[in-house]
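Undergrad: with the sequence up front, the predicted model follows.
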Amino acid sequence: MLPANIELQLDKQAIRQYIEKRLDEEVREVFFLIDLKKMSELLCMSERYITDELLHDPRIRICEVRRNRKRWWKYKPLIQAIEEIVSEW
């Protein structure tokens, strides 16, 4: 019987990216409300740009929830509205 010699080469960078992507997808499913800071982080846009370009759109305003002076947005409808707006650009 011949001894088996198996070499396995793993791309650690690709594995890390895949794991981070899957974790990010799972975390996004957990969000219910997000604030402007988190929206900026997820969209890779500045808070000022989001405020000037997106938040005045009626599709975004529908998703807004206010309490006193704090604002949040419902995550799932917000993402759908942003996809519509961005596809129009």
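TA: That came in fine, so what should we check first?

Undergrad: CA atoms for contacts and neighbours, from now on please.
TA: OK.

Undergrad: helix or strand for R66, which one?
TA: strand 64-67 (DSSP states H and E).

Undergrad: elements contacting the helix or strand that that strand is followed by?
TA: Note on strand 64-67: by DSSP H and E, the next helix or strand toward the C-terminus is strand 70-74. Secondary-structure packing of strand 70-74 (3 or more Cα pairs under 8 Å, 6 or more residues apart in numbering; DSSP states H and E): strand 33-34, strand 64-67.

Undergrad: run the chain-centre distance for the first one.
TA: It stands for strand 33-34. 11 Å (Cα atoms, centre = their mean, to the nearest Å).

Undergrad: remind me what that strand packs against, helices and strands.
TA: Judged by 3+ Cα pairs under 8 Å, 6+ apart, the packing partners of strand 33-34 are strand 70-74.

Undergrad: mind running it again at 10 Å?
TA: Other elements packing on strand 33-34 under the criterion 3 or more Cα pairs under 10 Å, 6 or more residues apart in numbering; DSSP states H and E are helix 36-43, strand 64-67, strand 70-74, helix 75-88.

Undergrad: want to compare, so here's the second one:
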Amino acid sequence: MIASKIEIQIDEKAIQEKFEQKIEDTLAAQIWFCDVERLSLLTGMSKRFLEENILNHPYMKAIERKKSRKRFYKASDALNVIDEITREW
């Protein structure tokens, strides 16, 4: 049997850069407010489905914030309320 030797070289700088990029991506994902478009992306539900089944619910109306005709929701509250609404199904 032939003895073999394996050497592994680790590029610490590349690992550090990848780690920092992952942290930045995670922090960017922490959103404060969201609109119907963002809720659609976060939940995987279509805008039409959200309008018909979620956004007209009294719980969602309670956390809704409007500016002109644009509706916003505090992201953490909205996801918690959607969780509550869908538990009722």
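TA: Right, received. Where do you want to start? The structure presented is a predicted model; accordingly, all values stated were derived computationally and were not measured.

Undergrad: ok, now which ones touch the spatially most central residue of the first structure?
TA: Closest residue to the average C-alpha location of the first structure: L42 at 4.0 Å, with Cα atoms, centre = their mean. Neighbour list for L42 of the first structure: 28, 34, 36 [criterion: Cα atoms under 10 Å, 6 or more residues apart in numbering].

Undergrad: narrow the residues you listed to those that are buried.
TA: With burial judged by 16 or more other Cα atoms under 10 Å, the buried subset of the contacts of L42 of the first structure is 34, 36.

Undergrad: show me the contacts for E47 of the first structure.
TA: E47 of the first structure touches 36-41, counting by Cα under 10 Å, 6+ apart.

Undergrad: mind redoing it with 8 Å?
TA: For E47 of the first structure, the contact set (Cα atoms under 8 Å, 6 or more residues apart in numbering) comprises 36-37, 39-40.

Undergrad: then W73 of the first structure?
TA: Contacts for W73 of the first structure (Cα under 8 Å, 6+ apart) come out as 33-35, 63-65.

Undergrad: would CSV of those with distance to E88 of the first structure be doable?
TA: Below are these laid out as CSV (distance: Cα to Cα, whole Å):
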residue, distance to E88 of the first structure
L33, 25
I34, 23
D35, 24
C63, 19
E64, 21
V65, 25
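
Undergrad: of the residues you listed, which pair is most distant in space?
TA: D35 and C63 (11.4 Å; Cα to Cα).

Undergrad: between the two, which one's more packed in?
TA: C63 (18 against 15; other Cα atoms under 10 Å).

Undergrad: hmm, P77 and that one touching each other?
TA: Yes: if you go by Cα atoms under 8 Å, C63 of the first structure and P77 touch, sitting 6.4 Å apart.

Undergrad: enumerate every residue touching I50 of the first structure.
TA: Applying Cα under 8 Å, 6+ apart to I50 of the first structure gives the contacts S40.

Undergrad: how about the secondary structure of it?
TA: Three-state assignment for I50 of the first structure (DSSP: H, G, I helix; E, B strand; the rest coil): helix.

Undergrad: sweet, I'm off.
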